[in-house]
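> pasting the sequence and the predicted model now:
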Amino acid sequence: MKQAIIYSLKVTLTTLLLSLPITFAIMMAYLKILPIIISNYSVNVHLDLKDAAVFIAFTFCALLFNMRKINGIAQSVYHKKRIAGNALMTSIALFMLYLLVFGKLMSLAVDEFLVTYGPSFLITFICMRVFQLRKEEESIYNDSKSIIVEPFGRLIYNRKEKNWYGVVPNLHPDHNIELSISTESEDQQIDDKVELVKKLASDYDAIIANLQYLIFRRFENTNFEKSLDEIKEMYNLISVDLKSDSKTWWLVMEPDFKVASIYNHYQRFTMVDREIVWANFDIDHHISSRMV
């Protein structure tokens, strides 16, 4: 959580320092140019310091909320692009609700709103993209033992979680996946577990097809129903965690950043051997989840 707080403070404090002078400069330029474009037009542009502080507070809370640890996953899934988009939209929505409740929104024309608050929104977004977000696990892995595991590359031992962890390119043909292999200790041999991961990689298409089908059935016959082809475009495997019993797998499907908010959450599954025994949504008991 330390890295999340540092990142959030960098974003919000920089926004606070820059938004006032930049907003003031834009306001002055707008007021000077506007009479040239439209005569006899009056505007009201004034950024209240209290409003700026409220927006900063909303942004800070939204950032921390979007960087909370995801239950059931050993690693913090930190995707800065998604965090920035979700946090910014949430903070803007809350801020507009705040303005509406206190009667400050309806009195502003569209251009007045954009000139008054637009610079703060833009500065916040730029700060979110510019500042680096270091994963919480980097501090955990400092000075940890690491090994090279073919064909998956380097894995680092996390003493806190008691697992070997790495972001590997050989489970999915198009993108890297977070791989965790749990052990009793860092000295335990993992050759047999690596063979299980290799077998999982060879069965990848069948496993993912099953998970995507379960997600499809989750939304089937609801107002949020999507076709199976659409589900396949919307969700991809992001995390594989082989537990210490060498039978239990935790699998996490990540939604694409473009999906609507109703679909914008991680789909988590527990697989024993090749059978899905749990998900973070109700699995229809009529659905066969046995995979080849």
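All right, it came through fine.

> for the rest of this, base every contact and every neighbour count on C-alpha atoms.
Will do.

> on the three-state scheme, Met253 is what?
Assigned by DSSP: H, G, I helix; E, B strand; the rest coil, the conformation of Met253 is strand.

> that one contacts Met234, doesn't it?
No. Look at Met253 against Met234 with Cα atoms under 8 Å: they stay out of range, at 9.6 Å.

> now the strands: where do they sit in the protein?
Per DSSP state E, the chain carries strands over the ranges 146-149, 153-158, 163-168, 177-182, 235-242, 248-255, 267-272, 275-279.

> so which of those comes closest to Phe219?
strand 267-272 (12.3 Å; Cα to Cα).

> circling back: switch the strands of the chain over to TSV; also include distance to Leu16.
Output for the strands of the chain, formatted as TSV (distance: least, Cα to Cα, whole Å):
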stretch	distance to Leu16
strand 146-149	41
strand 153-158	37
strand 163-168	35
strand 177-182	35
strand 235-242	35
strand 248-255	32
strand 267-272	36
strand 275-279	42
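
> and of these, who's closest to Glu138?
strand 153-158 (9.9 Å).

> what angle do the closest one and strand 163-168 make?
On the basis of axes from the mean of the first three to the mean of the last three Cα atoms, to 10 degrees, strand 153-158 is oriented at 150 degrees to strand 163-168.

> ok, second structure coming up, stack it against the first:
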Amino acid sequence: SVVTRAGTLNPLVQERFLLQDPELQGLATVIARADVRLRFGTWDEAQQKFTPLEDSTFTIDSSGVEAAAGEQRDSIESGSEIVLLGGVEAIGAVEVTLEQPLSTRATRIAQVTGAITLVGLLALAATILFATLAARRFAKPVRLLSETASAIGDGDLSARVPTGPEVAANIEMEALLEGFNRMASRLETTVGALKRERDRGQEHLADVSHELRTPLAALRAFVDLLDEDGTTDPATRKRLLSEAGRQLERMDALTANILELSRFDAGIARPEFTETDLRSSVSAAIEQAAAGARRRG
């Protein structure tokens, strides 16, 4: 080979073609550091013509050659030049064609490096942009879920999380939002039922209070009439005592009804409906109010 593994010119080539000339050896060493094509031949000074020798073309590839110790690889501009070896009319010459000089290779390496750097920066920017958009898309439903949970905690039981492909980033997130809305709906229904039950309980207490107040007022009127000595005859006193007993029985019945209603509310018993005559109830109410009316004149 023309170039050895150490990056120097082959000694056989030096002995045959370079004639142990230090300057030519230095030039050959510099040329050996680039990719060149060498043709050995003769130079006709009169005709200004280069005639290559047969089988005298050598291609030197320096891509895998390291610079020798104490040497520095130099670059040579692209082109072709004739190197004279002597001063006679027909002299030996070497045609040097730089096919891949180091300057061109370095330029290409710099271009490739710049392109790789640019592509890397663009890829990094695209990755950051994608990560930012993905983070926002995943953070949006979580933020809406947190805001809705806070609204429900503040008492707005009708608050719901928006759903749909424009909100949820994937199927799992959409299922989570829909499940939260179902839970919120059940909570609203349960709280509404409890409120209605509470309102019914308050109405029931008001009705019970009114029902108990009526017989108590009648009983008090009867007791006041009985307490007035000399104003009532024995027959009237007997009737008043009978009415007082009826009011006590009514209070006992009301107490039993309250207990029965509490059992209905607790689900222990079920109501049984029967037909009754309202005229007797109206007559009893008139009689209960008559005593107080007569007392007031």
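Nice, I can see it. Just so it is clear, the structure is predicted and the values come from calculations on it, not from any experiment.

> could you report the TM-score for this superposition?
Scored against TM-score structural alignment, normalised by the length of the first structure, the superposed chains reach a TM-score of 0.21; 102 aligned residues with a Cα RMSD of 6.2 Å.

> my read: Leu155 of the first structure touches Ile148, true?
Yes. Look at Leu155 of the first structure against Ile148 with Cα under 8 Å: they come within range, at 6.3 Å.

> more neighbours: the two, which one.
Leu155 (20 against 10; other Cα atoms under 10 Å).

> go through the strands of the first structure and name the closest to Phe121 of the first structure.
Nearest of these (Cα to Cα): strand 248-255, 25.3 Å.

> what helices or strands is the closest one leaning on?
Identification of packing neighbours for strand 248-255 of the first structure by 3 or more Cα pairs under 8 Å, 6 or more residues apart in numbering; DSSP states H and E yields strand 235-242, strand 267-272.

> quick check: which of those is buried the most?
strand 235-242 (a mean of 22; mean count of other Cα atoms under 10 Å).

> so what touches it?
When contacts are defined by Cα atoms under 8 Å, 6 or more residues apart in numbering, strand 235-242 of the first structure is touched by residues 176-182, 193, 197, 208, 212, 248-256.

> ok, Arg213 of the second structure - how many residues close by?
13.

> no, scratch that, I was asking about Ile82 of the second structure
13.

> cool, Leu179 of the first structure as well?
Leu179 of the first structure has 24 nearby residues by other Cα under 10 Å.

> ok, now which ones touch it?
164-168, 239-241.

> out of those residues, who's nearest Val110 of the first structure?
Ser239 (43.5 Å).

> state the distance from that closest one to Asp192 of the first structure.
In this view, Ser239 of the first structure and Asp192 of the first structure are 20 Å apart by Cα to Cα, to the nearest Å.

> same thing with Gln267 of the first structure?
28 Å.

> try Asn86 of the first structure
40 Å.

> more crowded one of these two?
Asn86 (18 against 10).

> apart from its neighbours in sequence, what residue is nearest that one?
Residue nearest to Asn86 of the first structure in three dimensions, not counting chain neighbours: Asn66, with 7.3 Å by Cα to Cα, 6 or more residues apart in numbering.

> so that neighbour touches Ala87, yeah?
Yes. In terms of Cα under 8 Å, Asn66 of the first structure counts as a neighbour of Ala87; the distance is 6.6 Å.

> if we compare the helices and strands packed on strand 248-255 of the first structure, which one ends up closest to Leu97 of the first structure?
Between those, strand 267-272 lies closest to Leu97 of the first structure; by Cα to Cα that is 30.3 Å.

> so which residues make contact with that closest one?
215, 247-254, 276-280.

> just these now: which is nearest Lys32 of the first structure?
Glu254 (48.4 Å).

> how far away is that closest one from Glu233 of the first structure?
Taking Cα to Cα, one finds Glu254 of the first structure at 11 Å from Glu233 of the first structure.

> quick one, which of those two is more surrounded?
Using other Cα under 10 Å, the more surrounded residue of Glu254 of the first structure and Glu233 is Glu254, with 19 against 13.
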